[in-house]
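Engineer: Got a predicted structure here, sequence first:
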Amino acid sequence: MDINQLIADGAKILDVRSEAEFNEGHIEGSVNISVNEIQSRIEEVKQLGSPLIVCCLSGGRAGVAKALIEAAGVKQVYNAGGWESLL
């Protein structure tokens, strides 16, 4: 799947790094919900819609978040890896 095309088509970007990491730099328009908060904020995540592009620093936490989000029933969740790859 072409992540850039998904973004161009309006997909939301979910950055699952900590708030401090997010504040040091992030993709404009992305939403920050730490991977540690995904389960407790899953309704908020679902409201972002799909497709949903998940990123973090290197892709590890995004992979965990992707699995949690998919387990909650959200379809079309993509791990973009590190957020800087989306610049």
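Structural biologist: Done, it's in.
Engineer: Could you use CA atoms for every contact and neighbour count after this?
Structural biologist: Fine.
Engineer: and the next element down the chain from the helix ranked longest in the chain?
Structural biologist: Longest helix in the chain by number of residues (criterion: DSSP state H): helix 60-71. Moving toward the C-terminus from helix 60-71, the first helix or strand encountered (DSSP states H and E) is strand 77-82.
Engineer: And the contacts of that following strand?
Structural biologist: Residues outside strand 77-82 that contact it (Cα atoms under 8 Å, 6 or more residues apart in numbering): 3, 50-60, 62-63, 66, 69-70, 86.
Engineer: run the last query once more with 7 Å
Structural biologist: 50-59, 62-63, 66, 70 (Cα atoms under 7 Å, 6 or more residues apart in numbering).
Engineer: putting a second one here so we can go through both:
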Amino acid sequence: MINILKQLFKSEPKPDYSELLKNGGIIVDVRTKNEYAAGHIKGSKNIPLNSLNHNLAKLKKKDQSIITCCASGMRSGSAKSILKNLGYTNVHNGGGWRNLERKIS
């Protein structure tokens, strides 16, 4: 049981988000349009989580670095899982957008 829990909650090394962006990566903000309008990371794409499956054309390459973000990291974690299950190979949960913004500045 403990091994299963360790596998479920194992942490991956945090990538250098700035480096991913310099090399053609994108930020996908999965908050609602109203949340996004109230503040967001410059240059990020707003694709709300509930419409992610219908907007995959906005994510052109399945091997492109994609950093998901939201308000706290929960929805962006879900978005990462969805994208990984759809064959996107280089997806990272950036967590809350304000914290991510500090990391890439």
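Structural biologist: Sure, I can see it. Treat the numbers as computed from the prediction; the structure is a model and nothing was measured.
Engineer: quick one: buried residues of the longest helix of the first structure?
Structural biologist: Buried residues in helix 60-71 of the first structure, counting neighbours by 16 or more other Cα atoms under 10 Å, are found at Arg61, Ala62, Gly63, Val64, Ala65, Lys66, Leu68, Ile69.
Engineer: Okay, angle between that helix and strand 77-82 too, please.
Structural biologist: 170 degrees (axes from the mean of the first three to the mean of the last three Cα atoms, to 10 degrees).
Engineer: In the second structure, which residue range corresponds to helix 60-71 of the first structure?
Structural biologist: With TM-score structural alignment applied, helix 60-71 of the first structure matches the range 74-85 in the second structure.
Engineer: ok, now stretch 15-34 of the first structure?
Structural biologist: Residue span in the second structure matched to stretch 15-34 of the first structure, by TM-score structural alignment: 29-48.
Engineer: what's the first-to-last distance across the matching stretch?
Structural biologist: 7 Å (Cα to Cα, to the nearest Å).
Engineer: Touching that stretch from outside, list them.
Structural biologist: Against stretch 29-48 of the second structure from outside (Cα under 7 Å, 6+ apart): Ile26, Ile27, Val28, Leu49, Thr68, Cys69, Cys70, Ala71, Arg75, Ser76, Trp97, Glu101.
Engineer: returning to that earlier point: any chance of the buried residues of helix 60-71 of the first structure in JSON lines, with distance to Ile7 of the first structure too?
Structural biologist: Shown next, in JSON lines, are the buried residues of helix 60-71 of the first structure (distance: Cα to Cα, whole Å):
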{"residue": "Arg61", "distance to Ile7 of the first structure": "20"}
{"residue": "Ala62", "distance to Ile7 of the first structure": "17"}
{"residue": "Gly63", "distance to Ile7 of the first structure": "18"}
{"residue": "Val64", "distance to Ile7 of the first structure": "21"}
{"residue": "Ala65", "distance to Ile7 of the first structure": "19"}
{"residue": "Lys66", "distance to Ile7 of the first structure": "17"}
{"residue": "Leu68", "distance to Ile7 of the first structure": "21"}
{"residue": "Ile69", "distance to Ile7 of the first structure": "19"}
